[in-house]
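# got a structure for you, letters missing:
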């Protein structure tokens, strides 16, 4: 079997390549300037193809002879200025891929989405796969782009594709991976003083990759699954992280008035070009919420046991 992975040079994509390598030959899409360091570290035989999600013709050429596509490529950003780029990459890129698969006749697609695409509500603290997306001030531009990307995938199913969607929460890799999903470690490594009042949902990248393979092997087509080991308060999350890293944990709850000041500072710093702090009014509101993305469905259908948060942090060092 020939398996094509978009976003293979990223954290999750590289672990998916390792996990699926026992099932077939791995093909990876990359651009000329893409770094392949994470994949190179895994020492896997990869058949490289140059293609761009914004170029359907190059996608069609890359798809020739492929049996399964795993779509992990996407843009993660909470900067309001990136709204057009988020739409271009996450929505139009997914649309182009789906159209190319239909055109070439590739039957199977595993789409890596995000729990952000499910949505959230301050009135509903526990969210599962049945939660219906609603317009809300809590939906970031990133969340909207991932939701619309999912609509493109479900449209592809209506046109003949077999699709499986996974919705991971925050993916925990190693500090050395240096990707957007590992930037959360910097907060403790820099020994910040304050923690947000809300909660964080998380999953070890090794668990996320293995579960994706298990769901594929179980042929769970036409389904979506939340991939999350659990949720804890930011206070507990940072305390466990600090303990593993030998750092001082944040010890003060972030007051609302100080959070408002931080939002203003982050926006002004981005305007001056001296900071990329991903904090704005929406992300500030989210940091105060206690929302749990329920993993009962994936646990019931796979019997999987997740790695503990302490184990993930010890491995991440």
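It's in. Just so you know, these numbers come straight off a predicted model, no measurement behind them.

# can we go C-alpha only for contacts and neighbour counts from here?
Noted.

# residue ranges of the helices in the stretch 51-200 of the chain, please?
Secondary structure of the stretch 51-200 of the chain (DSSP state H, counting those that start in this stretch): helices located at 56-63, 83-86, 93-104, 141-158, 185-189.

# Could you point out which of these sits nearest residue 27?
With respect to residue 27, and counting by Cα to Cα, the nearest of these is helix 56-63 at 8.9 Å.

# so which of the helices of the stretch 51-200 of the chain gets nearest residue 113?
Between the helices of the stretch 51-200 of the chain, helix 141-158 lies closest to residue 113; by Cα to Cα that is 6.3 Å.

# Of all the residues in the closest one, which ones are buried?
By neighbour count on 16 or more other Cα atoms under 10 Å, the buried set for helix 141-158 is 141-150, 152-154, 156-157.

# Would you mind pulling the contact partners of that helix?
76-78, 80, 83, 86-87, 90-92, 94-95, 98-99, 102, 111, 113-114, 116-119, 163, 222 (Cα atoms under 8 Å, 6 or more residues apart in numbering).

# about what we covered before: for the helices of the stretch 51-200 of the chain, which one sits closest to residue 238?
Nearest to residue 238, of the helices of the stretch 51-200 of the chain and by Cα to Cα, is helix 185-189 at 6.7 Å.

# and the comparison structure, right after this:
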């Protein structure tokens, strides 16, 4: 059986852990996997290191064929941390890979690199990156993606690719999935912004990981140097997504109070003003209102054709497994009120 050495940068994060599990469970290739992250995990050999330290990266990538770079700070943080990790860190990854002769670099980008508040319906990869992004996370993901793809050099044997998942969710997800859990816990489950008429592509994390594993096998000179959308290919209305979890967690009377966008946007602007003035975190933001008011649906035909990608977990399977995890959280949460 063929043996391939792989380093997963960000291996202790949600996507990284799912990638490592799938690599280790693959029976067609003997993947020798190392996680490189700020913290260790129990799934594979771990190297504790910082993406902003190129010496640590270079040492970890010695004699490695494939590098998967899925490290990124969570959304909602300051601009400085995104530029430090997503831009400077990614530049370090590219430089380290080239210096030690890594053959394949697979980068986890974001479907939002082309989103600046416009409606996206069946958007494909021909859509240009935004000139002005709505937030620093998407701006730095865009810069990082360009760094990775521009480094593609089949002539020298260095192949790069970027995957753009949309709306990642699943067990262990501390962003989209957990935000619904928090709303259910804190009594915010009764509120719906808008009329629930905007469609979203939500992508189960197992499918995101599957796409990365496919790249380990199928990345070649012909399909390298490009970005590929990755979704479940089953668009859903956002509040249908949320209501599935609200109902499953026992909040049957959810979404009874509707807030029109004509009211929601001014409320968000006022919240941001006072948040900036008094230095507190604002959750009700104009960015989130923009997000909720626009369709975000992506075409994955390119990934199907050139990578052999298709979702291996249905949206229903992803929702059900995530609900099991959230239910376990609820049952252990002493602050949860019935």
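Yep, that arrived. Small disclaimer: the values here were computed from a predicted structure and weren't measured.

# Nearest residue to the residue nearest the centre of structure 2 in space, please, no chain neighbours.
Centroid-nearest residue in structure 2, with Cα atoms, centre = their mean: residue 168, separated by 5.1 Å. Of all residues not flanking residue 168 of structure 2 in the chain, residue 203 sits nearest, at 4.8 Å (Cα to Cα, 6 or more residues apart in numbering).

# from memory that neighbour sits against residue 167, does it?
Yes: under the criterion of Cα atoms under 8 Å, residue 203 of structure 2 makes contact with residue 167 at 5.5 Å.

# more crowded one of those two?
Neighbour count, other Cα atoms under 10 Å: between residue 203 of structure 2 and residue 167, residue 203 has more, with 25 against 21.

# Residue 165 of structure 2 versus that one, what's the distance?
7 Å (Cα to Cα, to the nearest Å).

# Show me the common contact partners of the two, please.
Joint contacts of residue 203 of structure 2 and residue 165 (Cα under 8 Å, 6+ apart) are 230, 231.

# Tell me, how many residues neighbour residue 240 of structure 2?
Residue 240 of structure 2: 13 neighbours (other Cα under 10 Å).

# Now which residue in structure 1 aligns to it?
Using TM-score structural alignment as the criterion, residue 240 of structure 2 maps onto residue 236 of structure 1.

# Could you report the distance from that match to residue 29 of structure 1?
For residue 236 of structure 1 relative to residue 29 of structure 1 (Cα to Cα), the value is 38 Å.

# do residue 207 of structure 1 as well
23 Å.

# now do residue 62 of structure 1
In terms of Cα to Cα, residue 62 of structure 1 sits 8 Å off from residue 29 of structure 1.

# Please settle this for me: is residue 213 of structure 1 part of a helix?
Yes: counting by DSSP: H, G, I helix; E, B strand; the rest coil, one finds residue 213 of structure 1 located in a helix.

# does it really touch residue 22, like I thought?
No: assessed by Cα under 8 Å, residue 213 of structure 1 is found out of contact with residue 22, at 10.1 Å.

# How about the aligned residue in structure 1 for residue 298 of structure 2, nearest residue that isn't a chain neighbour?
Under the alignment by TM-score structural alignment, residue 298 of structure 2 pairs with residue 293 in structure 1. Leaving aside its sequence neighbours, residue 293 of structure 1 sits nearest to residue 127 (Cα to Cα, 6+ apart; 4.9 Å).
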